[in-house]
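Peer 1: Need the 3D shape of this:
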Amino acid sequence: MRYTPLFERYRDGLLLLARVFLVALFVIFGWDKFLNFSGTVSYMESTGLPFAALAAGSALVMELVVGVAILLGFYTRPLALLLAVYTLVTALIGHRFWALTGGLRLDTVIHFYKNVSIAGGLLLLALTGPGKYSMDKR
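Peer 2: Model (predicted):
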């Protein structure tokens, strides 16, 4: 009888769970951007971001559409890579802790490194693939 490590036995189920956990944040906030698109545009304008409506639309697509696609396991590897790049770019644009001081700096540092960590998880997903519980495997 061959020994099968615990994680290997449940690999596909754990990959599905990991996809759910990894994209939950994107889907939730992407849905919020969809429901309150004008508010999202206004917020982006208030930060001085050029082409705020285009940026808000891009964020909506990346977070909601790409998030749901990864959740379903549809084109998982390339979309996980794309979402990892998006997440790093948003960290650099939206969480510029190096330009802040005081209590707000610490909060922004946390958000910056949260994005970096999520990008790492997305890179791992791009390497491992979605597992058998996905549209990619059908």
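Peer 1: drop to CA atoms for contacts and neighbour counts, all remaining ones
Peer 2: Will do.
Peer 1: Name the nearest residue to Met44, ignoring sequence neighbours.
Peer 2: Sequence neighbours aside, Ala52 is the residue nearest to Met44 in space, at 5.4 Å (criterion: C-alpha to C-alpha, 6 or more residues apart in numbering).
Peer 1: how about this one, so we can line them up?
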Amino acid sequence: MSALIESITESRTFGFIARTILTSMFWLSGIAKLADFDGGLLEMTHFGLEPAAFFNVATALTQLIGSALIISNRWTWLGAGMLAVFTALTIPIAHNFWAMQEPMRTIEFHFVAEHITVIGGLMVVAWKSATTSAVPAQ
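Peer 2: Sure thing, here's the model as predicted:
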């Protein structure tokens, strides 16, 4: 059974699907920010990011380029780093639970915990990519 699981998890297809799923929240958000530009502008304005158009485009590009690098398994460390830094920056900007009253404090705290977990997943994909590229092809 372990040989079967190993053959699945070591396949290129599994890696592609895993990287696509891991980054789905980013590329879906990036596409949405460009498809509904006015909605993206409202989001940036809501969080005090001005000029809103610049931050909307910069956010979408960061999400799309970072995702593309991870999905394509090219410069994966850079894409993971871009998305991890982006995710970390959203915590003080959009999820500052420490400055909120209950029940929002607890709700936003859980969002922060999820963001930290996503950062960990991005770290793992960067690590796995570096480990894989260091092993000679067989």
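Peer 1: rewinding a little: and the residue nearest to Met44 of structure 1, what is it in contact with?
Peer 2: Val41, Ser42, Met44, Glu45 (C-alpha atoms under 8 Å, 6 or more residues apart in numbering).
Peer 1: For the longest helix anywhere in structure 2, which residues meet the burial criterion?
Peer 2: Longest helix of structure 2, by residue count under DSSP state H: helix 104-134. Buried residues in helix 104-134 of structure 2, counting neighbours by 16 or more other C-alpha atoms under 10 Å, are found at 108-109, 111-112, 115-116, 118-119, 121-123, 125-126, 129.
Peer 1: would you turn those residues into CSV with distance to Thr62 of structure 2?
Peer 2: Converted to CSV, the buried residues of helix 104-134 of structure 2 look like this (distance: C-alpha to C-alpha, whole Å):
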residue, distance to Thr62 of structure 2
Glu108, 23
Phe109, 24
Phe111, 20
Val112, 20
His115, 16
Ile116, 18
Val118, 16
Ile119, 15
Gly121, 17
Leu122, 14
Met123, 17
Val125, 17
Ala126, 17
Ser129, 20
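Peer 1: Specify which member of the residues you listed is nearest to Ile65 of structure 2.
Peer 2: Using C-alpha to C-alpha, Leu122 comes nearest to Ile65 of structure 2 of the buried residues of helix 104-134 of structure 2, at 14.3 Å.
Peer 1: Wait, that closest one touches Leu78, no?
Peer 2: No. Applying C-alpha atoms under 8 Å as the test, Leu122 of structure 2 and Leu78 come out as separate, 10.4 Å apart.
Peer 1: Now Asn73 of structure 2: closest residue in space that isn't a chain neighbour?
Peer 2: Closest to Asn73 of structure 2 by C-alpha to C-alpha, 6+ apart is Ser129, at 7.4 Å.
Peer 1: Trace that neighbour over to structure 1, please.
Peer 2: Matched by TM-score structural alignment, Ser129 of structure 2 corresponds to Gly129 in structure 1.
Peer 1: quick one: its match and Arg105 of structure 1, what's the gap?
Peer 2: 36 Å (C-alpha to C-alpha, to the nearest Å).
Peer 1: again with Pro130 of structure 1
Peer 2: If you go by C-alpha to C-alpha, the gap between Pro130 of structure 1 and Arg105 of structure 1 works out to 36 Å.
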